[in-house]
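S.K.: Model the following, please.
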Amino acid sequence: MAKRASRKKTKAAGLRARVTGGLRRAVRLMLRAGLVLVALLVLWVASYRWIDPPTTPYIWSESARLGGVERVWVDIDTMAEVLPRAAVAAEDANFCLHWGFDVDAIREAIEAGANRGASTISQQVVKNAFLWQGRSWPRKALEAGLTPLMELFWPKRRILEVYLNIAEFDEGVFGVEMAARNYFGRGASAVTARQAGLLATVLPNPKERDAAAPTSFLSRRANSVADGAATIRADGRAACFED
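M.R.: Here you go, the predicted structure:
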């Protein structure tokens, strides 16, 4: 009986050892896989400093839904200078002053409740270039982690260049070049300050707003954006993305 009990204990101990060893190997494999995924993600984000994004998850999904989209990449050097300024004035006036998150805007948004957002241009680039649409917590967590990473690798001018080339300006229309052609019959290099302001006003709701036939509200907003673009140029808040 004693020998039988001893053999059972030995077998049980061996089984526990095998299970423990298997769990440890599984954990090590998971950790290695996680590190590989993190490294690939970092490489992906870093590579877009020099490589123009060929598409984005949202552009791809819209292209599949609509049977194609309109998009032509244009370097920021060839855009009308007022275009980047108008986008910053409309969407993120403190773009040059933060590292990806505008703490003051976040605080104001919290105080105002759910009626306003606080996403910076940097956060919007991360969401549009690397992630999926929606408001899920996993996406928000990835956005929070990737935004400072992108700010570490990319200069502000590059962030703004990518933003203006992947932002949606109308259903199936992405980037300022095709937006300017569709709305005004001219390229992004030839838009006026007024037209730049109108393009910037459609960014929060591109499927519902029309830069070529603005409502009175959008027209007033465009004038305000044009004034804001001049203001950030004068006070130095455009210095980080202008030569």
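S.K.: C-alpha from now on. contacts and neighbour counts both.
M.R.: Noted.
S.K.: Now the residue most central in space within the chain: closest residue in space that isn't a chain neighbour?
M.R.: By Cα atoms, centre = their mean, the chain has its centre lying nearest to V125, at 2.0 Å. Spatial nearest neighbour of V125, excluding adjacent residues (Cα to Cα, 6 or more residues apart in numbering): Y163 at 5.5 Å.
S.K.: Return the distance of the helix or strand that contains that neighbour from the chain's centre.
M.R.: Assigned by DSSP states H and E, Y163 belongs to helix 156-166. How far helix 156-166 lies from its chain's middle: 10 Å, per Cα atoms, centre = their mean, to the nearest Å.
S.K.: one more to put side by side:
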Amino acid sequence: MKFIKRFFRFVFKTLFWLFVFSIVIVVVFKWVPVPITPLMVIKNIEQTDESKKGWEHDWVAIEDISKNLQLAVICSEDQNFLKHHGFDVKAIEKAYENNKKGKRLKGASSISQQTAKNIFLWPQRSYLRKGLETYFTFLIELIWSKERIMEVYLNSIEMGPGIYGAEAASQYWFKKSAASLTKYQASAIAAILPSPMRYKANPATSYIEGRKTWIVKQMNYFGPLNYQTRDDKDE
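M.R.: Got it, this is the predicted structure:
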């Protein structure tokens, strides 16, 4: 009996301190740049070609990332980003119905969910990871602003072979800073995000050119990007 009590006490303490640590790390990353992500490490370990080991990742402030790129990823990945609280319920329902009909599996992860997964978790799918992703999505939506979520997202996602974040991607694909991306250059980067190892932002295939055109149209429909409107409503 003593052993069982000790075991459960140990489990309880472990879960408690993991809970505390999760909150602390989310609070820290509200202001501190994220230096490395699990995906960077995992991809680097899996890389068999020693000459291609490592990654490019240059953190820049949101002010140094073109509004064109910020808007392009919203229009491409999550058009309700400024409206929802981490989960796009309509998109999830649509994906569920689509998958239930036996069509190709389609996800509905919001930018907030992708950020939570990229920063705190591993890429492989499982019920445990999905549950933790939901938890961390709730935390960052509660503690961070939408603008901070976007800043972390654009500084951490994979945007090419060994290329992570907007600045590294801008330099790699267009030999320029993230601050000076045009609409079409930003839409090209956004267009490859579903599969950055498969597609190229430059030179673009006919498929990516079509995606670029669609994204730019969506950007024009969306109008000016204003984070303050959403964040002020939440206060």
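S.K.: just to revisit the earlier point, the helix holding Y163 of structure 1 maps to which residues in structure 2?
M.R.: Aligned by TM-score structural alignment, helix 156-166 of structure 1 falls on residues 146-156 of structure 2.
S.K.: picking that back up, mind listing what the residue nearest to the centre of structure 1 touches?
M.R.: Applying Cα atoms under 8 Å, 6 or more residues apart in numbering to V125 of structure 1 gives the contacts I159, V162, Y163.
S.K.: follow-up on the earlier one: would you check how far apart the residue nearest to V125 of structure 1 and T56 of structure 1 are?
M.R.: Separation of Y163 of structure 1 from T56 of structure 1 (Cα to Cα, to the nearest Å) stands at 11 Å.
S.K.: what does G67 of structure 1 give?
M.R.: Using Cα to Cα, G67 of structure 1 is found at 16 Å from T56 of structure 1.
S.K.: again with L218 of structure 1
M.R.: Distance of L218 of structure 1 to T56 of structure 1, given as Cα to Cα: 28 Å.
S.K.: Pick out whichever of the two has more residues nearby.
M.R.: Between L218 of structure 1 and T56, counted using other Cα atoms under 10 Å, L218 has the larger neighbour count: 19 against 16.
S.K.: looking at it, that one is touching A200, isn't it?
M.R.: No - using Cα atoms under 8 Å, L218 of structure 1 is not in contact with A200; the gap is 10.0 Å.
S.K.: What ranges does structure 1 have for its strands?
M.R.: Remark: strands assigned in structure 1 by DSSP state E are 70-71, 168-170, 173-174.
S.K.: most neighbours per residue, which of the ones you listed?
M.R.: Each of the strands of structure 1 was scored by mean neighbour count; the highest is strand 168-170, a mean of 25, by mean count of other Cα atoms under 10 Å.
S.K.: picking up where we left off before, any chance of the contacts of V125 of structure 1 in TSV with neighbour count and distance to A93 of structure 1 as columns?
M.R.: Formatted as TSV, the contacts of V125 of structure 1 follow (neighbours: other Cα atoms under 10 Å; distance: Cα to Cα, whole Å):
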residue	neighbour count	distance to A93 of structure 1
I159	22	14
V162	23	17
Y163	23	15
